[in-house]
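1. Make a model of this:
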Amino acid sequence: MMPDRPAPPRATRNAAWRFEKTSGPDQNSLPEVFASVQVPQAGASWLRRLLAFMGPGYMVSVGYMDPGNWATDLQGGAQFGYTLLAVIGLSNFMAVLLQSLSARLGIATGRDLAQACRDHFPPAVNIVLWLACELAITACDLAEVIGTAVALQLLFGISLLMGAIISVLDVFIVLFLMNRGFRYLEAFVIGLLSIIALCFAVQVIAAHPPVAAMLAGFIPRTTIVTNSQMLYIAIGIIGATVMPHNLYLHSSIVQTRAFPRTEPGRRDAIRWATWDSTIALMLALFINAAILIVAAAAFHTSGHQDVAEIEDAYRLLSPILGLGIASTLFAVALLAAGTNSTITGTLAGQIIMEGFLRLHMPPWARRLLTRGLAIVPVVAVTALYGDQGVGRLLMLSQVILSMQLPFAVVPLVMFVSDRRKMGPFAISRPVALLSWIVTAVILVLNFKLLFDTVS
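-> Down below sits the predicted model:
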C-alpha cells in the first residue's frame, strides 16, 4: 500500500486555488449562469465591450440605495440642509473602491468571496462567517420588506401587515427572470433603477434647489465632526452605504461573463468590470444625493426639520413642492427600490450558502426561506406595536448590518493584497494601504453608530 501523501502547507494550498479550483461545474460560483454572457472579442469597439460587461455593477448598486438608506438621507437633509452631501460623496468613494476589489477577486481567481474564505480559513471560522453573512442578508431583507410594505401602504392604502405578506410574491419575479437568462435579470434591475432615477430627477427639478448651496454641500466641513447630532447622522449615512453581502455578490456575478480565462483576458475583464461598477455607483450617488437634496429643499427651509420618517416625507412633499405627483413618485421609487433589493438579496444568499457550505438549494426555496425570516419579525412587531414599531425594527436592521461588515470587508482586503493568491493581479501597496484605511474608517464609524444606538 502506498503511504498517504502528506498535506501541503497552508501557504501552498492557498496559493494554488488561484487557477486549479476553477475547473469543474461544481466549483464555479452560480454554476447555472457561469460564463453564460458572451462578450465581444478584443477587436470590437470599446462601447460594445463596455455594454457587454455592464450589468453586475448595477445589480450591486441596488444595495446602496435600498430603503435602509432613505431614512438617513431624509433626516440629514431635513435637519442640516445640504451639508451632509459631502458625506454621501465620501461614502460613495469608499463603495467604488471596495466593489472594485470584489470584482478583481472574482475575476482574477475564479472564486467568489465565500469560496475564498472557505479555502483559506478553518471550518470553525467559516461557520461563524457563514452565520454572520446569513444574519446580514436577513437584516437587509428585513429593510426591504419594510420598504415594500410602506410603499404599498402609501400607494394603495394596504396595511403594513398585508404589505409584508404580499412582498413574498417577488419570489416569482426572480424565478421567471432567472429562467430566462441572467441578462434578463440585469435588464429588469436596470429598468427599476431607471424608474427610481427618473422619479427623483422630477422631484429635484420641482424642488428648485439653489445650485450654489447644493454644490457647496459636497465640500467637507469641520462642523460635521464638531456637531454631535450632525456626526451621528453622518455616521448613519456611511454605515448604511456599504452592505456586506454586496461584496460577496459582486465577486460572483462578474464571473457570468465569458471572457478568456487567461492573464490578458482576466486583466481586460477587471478593467471593464471596474468601469461598470464605477459608473453604476455614480447613479447610486445621484439617487442618494437627490433624496437628501429634495429633503433639504422641501423640509429644511420650510420649518419641517424634524422630518425623519418615510411616511412624513410622503405626506408633506406634494404640498410643499406644489407638485401633486411628487408624493406618488416618491412612493413609486420606494417600491422599485424594495423590489430591486430582494433580487440581489436572493442571489447573495445563494452565493453565500453554496460558497461556504457547498449546499445547493433551489432558488425558490432560498427566496422563501430568506423572505420568511424577514417577514416574521415585521408581522410580529406590527401586530404587537403597530406601525410605529416598524420604524424601530428598520433601525435595528441597520445596526445588525453594521455588526456584520467586518466579516466581509476584512477578508476581502486581506485576499486581494496577497500575491500568493492573486498573483500578478494583487493590488499595489499604495492601494492596499488606502483600502485598509477605508476599512478602518468604516469599521470605527459603524461600531460608534452601534454603540450610540444601543446606549
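
2. Every contact and neighbour count from this point should use C-alpha atoms.
-> Fine.

3. center of this structure - which residue?
-> With distances taken as Cα atoms, centre = their mean, the residue of the chain nearest its centroid is Gly63 (2.4 Å).

4. didn't that one look like it was pressed against Ile343?
-> No: between Gly63 and Ile343 there is no contact under Cα atoms under 8 Å: 10.4 Å.

5. if we can go back for a sec, give the contact list for the residue nearest to the centre of the chain.
-> Thr241, Val242, Met243, Asn246, Ser341, Thr344 (Cα atoms under 8 Å, 6 or more residues apart in numbering).

6. and the residues you listed, which of them are in strands?
-> Of the positions in the contacts of Gly63, not one sits in strands, assigned by DSSP state E.

7. In JSON lines: those residues, plus neighbour count and distance to Phe218.
-> Putting those into JSON lines (neighbours: other Cα atoms under 10 Å; distance: Cα to Cα, whole Å) gives the following:
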{"residue": "Thr241", "neighbour count": "25", "distance to Phe218": "17"}
{"residue": "Val242", "neighbour count": "25", "distance to Phe218": "19"}
{"residue": "Met243", "neighbour count": "23", "distance to Phe218": "23"}
{"residue": "Asn246", "neighbour count": "26", "distance to Phe218": "25"}
{"residue": "Ser341", "neighbour count": "27", "distance to Phe218": "27"}
{"residue": "Thr344", "neighbour count": "24", "distance to Phe218": "30"}
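
8. So which of those residues are in helices?
-> Asn246, Ser341, Thr344 (DSSP state H).

9. JSON lines for those, including distance to Thr223?
-> Converted to JSON lines, these look like this (distance: Cα to Cα, whole Å):
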{"residue": "Asn246", "distance to Thr223": "31"}
{"residue": "Ser341", "distance to Thr223": "34"}
{"residue": "Thr344", "distance to Thr223": "36"}
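
10. Now flag whichever of those is closest to Tyr58.
-> Among the ones in helices among the contacts of Gly63, Thr344 lies closest to Tyr58 (Cα to Cα), at 10.2 Å.

11. how about the closest one, what does it touch?
-> Going by Cα under 8 Å, 6+ apart, Thr344 touches Met59, Val60, Val62, Gly63, Leu249.

12. Looking at those, point me to the pair that's furthest apart.
-> Most distant of those, by Cα to Cα, are Val62 and Leu249, 11.4 Å apart.

13. Which positions in stretch 364-375 come out as buried?
-> Neighbour counts using 16 or more other Cα atoms under 10 Å place Arg366, Arg367, Leu368, Thr370, Arg371, Gly372, Leu373, Ala374, Ile375 of stretch 364-375 among the buried residues.

14. could you say what helices and strands the host helix or strand of the second one packs with?
-> Element membership for Arg367, per DSSP states H and E: helix 363-385. When contacts are defined as 3 or more Cα pairs under 8 Å, 6 or more residues apart in numbering; DSSP states H and E, helix 363-385 packs onto helix 123-156, helix 160-166, helix 170-180, helix 326-357, helix 387-404.

15. The structure of the following sequence is requested for comparison with the preceding one:
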Amino acid sequence: MDYNHATSLSEVHQSIDTSNKSKWRKLFAFFGPAYLVSVGYMDPGNWATDLAGGSQYGYKLIWVLLMSNLMALLLQSLSARLGIVRGRDLAQANRETYPRSVNFILYLLAEVAIAATDLAEVLGMAIGLQLLTGLPLIWGVSLTVLDTFLLLILQRYGIRKMEAFIVALVAIVGISFLVQLVMAKPDMREVAQGFIPSIPDNTALYIAIGIIGATVMPHNLYLHSALVQTRKIKRDDAGIKQALKLNFIDSTIALNLAFLVNAAILILAAAVFFKTGRTDVAEIQDAHKLLEQLLSSKLAPILFAVALIAAGQSSTVTGTLAGQIIMEGYLHLRINPWLRRLLTRLLAIVPAFLVILIAGENEVGALLVFSQVLLSMQLGFAIIPLIHFVSDKHTMGKFVIKPTTKVLSWAITALLVYLNMRMVYTEATGYISGNGNIFVDGIIILASLGFVVLLIITVVYPLVSRYRQETSGGIHTPQVSLGELETPEYKRIAMALEFSKKDEQIISNAIAHGNEHTEYLLIHIVESASAKYFGKDSDDFETRKDQEQLDTYLALLNSRGIKARGMLGFRHRAKEIARIVNHEKADFLVLGGHGHKGIKDWIYGETANQVRHFVKIPVLVVQ
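-> All right, here's what the predicted structure looks like:
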C-alpha cells in the first residue's frame, strides 16, 4: 500500500498548532488527548467491579480505586512521553524493536484486546438501551452496529470536535452520577475512611484484583502515544519539556475525573445497596432495578441507564481509533475508518449474539467478565515494551525517565502482571477442573505456556538485542536518491466533463499538462434513467443534448488547433470513466471534485475517489 505519510493518525497529525498562543490558550490547546483516553477507565467493563465492591464492602475499597488511578496516571504519562519525544506511537516503536514473528503475535493480542473492549461497549450499550426503553437485549446488540458511522462523521470535523464530543459524553456520565449521589446522601465521614487501605477477606481481595485489572486498559497506552502527536510543538528541548508538562496536567485532570466517576459508582452502590443489606448486587441490571425502590425516585434509574449508554458510546470512538493505530503501526496497513469500525464491531457482536441466543440474557454478566479477562491477558505486552522504550537513553536522550520513575514503573508492572496472571490462572484452572475434555484442557495449558514464554521475550529481548536503528518508523527509507528528474510527456490526456461551469477549469488544466502533439479525449457520462437502463442504446432527449454539448466543445477546441475527440459513457459514472480511459489508453486524467464530504458522499457518490482506484495513470482532481 502506498503511503503519503508515515505518521500516527496521519489525518490529524500535528493538526492543532500550540505555538503563538497566550498562556491559557496554550494550556487549553494541549487539553484533549487524555479525555479520550479517560473514557477507557469508566467504560461498562469497570462498572461491574465497582458495583460489586460497593455493594459487598461499602466504602472500604475506595482506596483500591485511588491506587489504580495513580498507577494509570504514571503509565499514561509514560505513553504520552513516548509519543511526544520520539514521535512514535507504541505500535510503531514495537515494530522497530521486536522480531517480525513476535510483532505479529503482539499485533494479534492487541487486536484481541480491542475486540474485548468493544465487546464490553456493545453489552453496555445494549443493557443501557434495554434498561431505558425495555428493548430486548439481542435487539440492542443489533442496533449497536449503527454507531459504526458515528466515528466516520466525527472524523470529518477534525480531532477537536471529536474531543469535544467525548468530553460531552463524559460530562453526561459524571453529572448523572453526581445527581444520584445527591439523592443517595452517602455518609462522607465513612467515605473518607474508605481511603485507609484494608482488605476485609479473600473475596474483597478478589474484587480488588478485579478493580485494578479493569482499570489500566492496554489499548489506552497505544491510543495516548498517538493522540499527543496531534499537537504541533516546537521540536527543541524547551518545546518538548513544555509539552510533557502540559500533557501531564491534562492527564492528571482527565484521569482524576475518571476516578471520581468510578468512585461515584462504588459510593452509590455502598450507600444504596450495602446500607440496605443488598450485598448480592453485582449485575448492572440488578443495580438499575433496585435504584428506584431504594431511592424512591424514578429519575435515578433513568440517569443510571443514560450514563451507561454515554459510557459505552464514548468508548466506541476511542476503541476504533486505537484499532486504527495498532493496525497502521504494526502492519503499515491503512483502511477506511468505517470498514475498520465495522470489522471491530462485528467481532464484538458475534459472540454477544451467540451467548444471548444459546445461553440467554442471564449469561451476559459472565461474558462481560470474560472480556475483562481477555484485556488482562494483553496488559503486560503493552506495559513492558513501553517502559523499555522510555528508559532507553539512546532514543529518548535527556528525556529518558529517571531511575526512581523506572523502579516505580517496573514495580507497578510486576504487580499488574501478577494480578492479571492470577486472574487468568484462576479462570483457567476453574474451567479445566469442571470441563473434563482432555483436548480442550491441552489447548488451555499450551496457550498458558505460550503466554508465559511471550511475556519473557518482551522483557528480555530489548535488553539483549540492540534496537534496530536502521529501521525507520515510516514506510520510506531515510536516504533517497532522486536521480535525474524528467518531465513526463503525455500523449493522450483524458478529461471527464460535467457540462457545468467547472468544465472550463478542467479543460484548461488538461491543456496545461499537454503539448502540441498531445491528443485530448473528452468524456461525459449520461445519467438519465433511460441511459442507465439501456446504456449505449439509449436515445432519449438527455443523451442527444449531451452529444450536442460534447460536439460543441470539440468544435471549439479544434478551431484552436487542439486535437480532440469525445466519447459518451453510460450507467455507473466512476466505472465508465475508468473503462473509457483504460480502453483508449490515456496516460493522464483530469476530472472535477465536488468538494462535498460526509453524508453527501453517500448521496452524490465519490466519483474522483473511486476512479483513481480503477485506473493506473496519474489523476488530477480540479476543485
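
16. rewinding a little: what stretch of structure 2 does the helix holding Arg367 of structure 1 fall on?
-> Counting by TM-score structural alignment, helix 363-385 of structure 1 lines up with residues 337-359 of structure 2.

17. ok so, going back, and which of the ones in helices among the contacts of Gly63 of structure 1 is nearest to Leu175 of structure 1?
-> Out of those, the member with the shortest distance to Leu175 of structure 1 (by Cα to Cα) is Thr344, at 12.6 Å.

18. residue in structure 2 matching Ala326 of structure 1?
-> So, by TM-score structural alignment, Ala326 of structure 1 is matched to Ala300.

19. if we can go back for a sec, most neighbours out of the contacts of Thr344 of structure 1, which is it?
-> Highest neighbour count within the contacts of Thr344 of structure 1: Leu249, with 29 neighbours (other Cα atoms under 10 Å).

20. Can you tell me what that one aligns to in structure 2?
-> Match for Leu249 of structure 1 (TM-score structural alignment): Leu223.

21. how about the closest residue to that match other than its chain neighbours, what does it touch?
-> Residue nearest to Leu223 of structure 2 in three dimensions, not counting chain neighbours: Ala322, with 5.0 Å by Cα to Cα, 6 or more residues apart in numbering. For Ala322 of structure 2, the contacting residues are Ile114, His219, Asn220, Tyr222, Leu223, by Cα under 8 Å, 6+ apart.

22. next one: Trp46 of structure 1
-> Contacts of Trp46 of structure 1 by Cα under 8 Å, 6+ apart: none found.

23. how close does it sit to Trp272 of structure 1?
-> Using Cα to Cα, to the nearest Å, Trp46 of structure 1 is found at 9 Å from Trp272 of structure 1.

24. Ala116 of structure 2 corresponds to which position in structure 1?
-> Using TM-score structural alignment, Ala116 of structure 2 lines up with Ala139 in structure 1.

25. residues near the closest residue to its match other than its chain neighbours, how many?
-> Distances taken as Cα to Cα, 6+ apart place Ser397 nearest to Ala139 of structure 1, at 4.8 Å, with adjacent residues excluded. By other Cα under 10 Å, 21 other residues sit near Ser397 of structure 1.

26. which residues touch the equivalent of Ser36 of structure 1 over in structure 2?
-> Using TM-score structural alignment as the criterion, Ser36 of structure 1 maps onto Ser15 of structure 2. Counting by Cα under 8 Å, 6+ apart, Ser15 of structure 2 touches Ile159, Thr230, Arg231, Lys232.

27. Give me the distance between Ser15 of structure 2 and Trp24 of structure 2.
-> In terms of Cα to Cα, Ser15 of structure 2 sits 19 Å off from Trp24 of structure 2.

28. swap in Ile175 of structure 2?
-> From Ile175 of structure 2 to Trp24 of structure 2 the distance is 26 Å (Cα to Cα).

29. which of those two has more neighbours?
-> Neighbour tally, Ile175 of structure 2 and Trp24, criterion other Cα under 10 Å: the higher count belongs to Ile175, 15 against 8.

30. The match of Ala326 of structure 1 and Gln180 touch, don't they?
-> Yes: taking Cα under 8 Å as the definition, Ala300 of structure 2 is a contact partner of Gln180 at 5.8 Å.

31. circling back to that earlier point, what residues are up against the match of Ala116 of structure 2?
-> Ala374, Ser397, Gln398, Ile400, Leu401.

32. same deal with Gln285 of structure 2?
-> Ile127, Leu131 are the contacts of Gln285 of structure 2 under Cα under 8 Å, 6+ apart.

33. Per the alignment, it pairs with which residue of structure 1?
-> Per TM-score structural alignment, Gln285 of structure 2 is aligned with Glu311.

34. what about that match, which SS state?
-> Under DSSP: H, G, I helix; E, B strand; the rest coil, Glu311 of structure 1 falls in the helix class.

35. what's the distance between it and Ala331 of structure 1?
-> 9 Å.

36. Please apply the same query to Thr301 of structure 1.
-> 22 Å.

37. what touches both of Glu311 and Ala331 of structure 1?
-> Joint contacts of Glu311 of structure 1 and Ala331 (Cα under 8 Å, 6+ apart) are Leu154.

38. Sort out which residues of stretch 111-128 of structure 1 are buried, please.
-> Buried-residue list, stretch 111-128 of structure 1, by 16+ other Cα under 10 Å: Arg111, Asp112, Leu113, Ala114, Gln115, Ala116, Cys117, Arg118, Asp119, His120, Asn126.

39. Correct me if wrong: the first one contacts Leu30.
-> When you say that, I think you mean Arg111 of structure 1. No: using Cα under 8 Å as the test, Arg111 of structure 1 is too far from Leu30 to be in contact (10.5 Å).

40. For the two, list the residues in contact with both.
-> Ser252.

41. Show the residue spans covered by the helices in the stretch 401-550 of structure 2.
-> 403-435, 438-464, 503-512, 529-534, 541-559 (DSSP state H, counting those that start in this stretch).

42. Same list, those helices, but as TSV with mean neighbour count and distance to Ile267 of structure 2 please.
-> Listed next are these as TSV, based on neighbours: other Cα atoms under 10 Å; distance: least, Cα to Cα, whole Å:
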stretch	mean neighbour count	distance to Ile267 of structure 2
helix 403-435	15	24
helix 438-464	14	36
helix 503-512	16	66
helix 529-534	16	64
helix 541-559	15	71
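
43. As JSON lines, the ones you listed with distance to Met67 of structure 2 would be great.
-> Converted to JSON lines, the helices of the stretch 401-550 of structure 2 look like this (distance: least, Cα to Cα, whole Å):
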{"stretch": "helix 403-435", "distance to Met67 of structure 2": "10"}
{"stretch": "helix 438-464", "distance to Met67 of structure 2": "24"}
{"stretch": "helix 503-512", "distance to Met67 of structure 2": "63"}
{"stretch": "helix 529-534", "distance to Met67 of structure 2": "66"}
{"stretch": "helix 541-559", "distance to Met67 of structure 2": "72"}
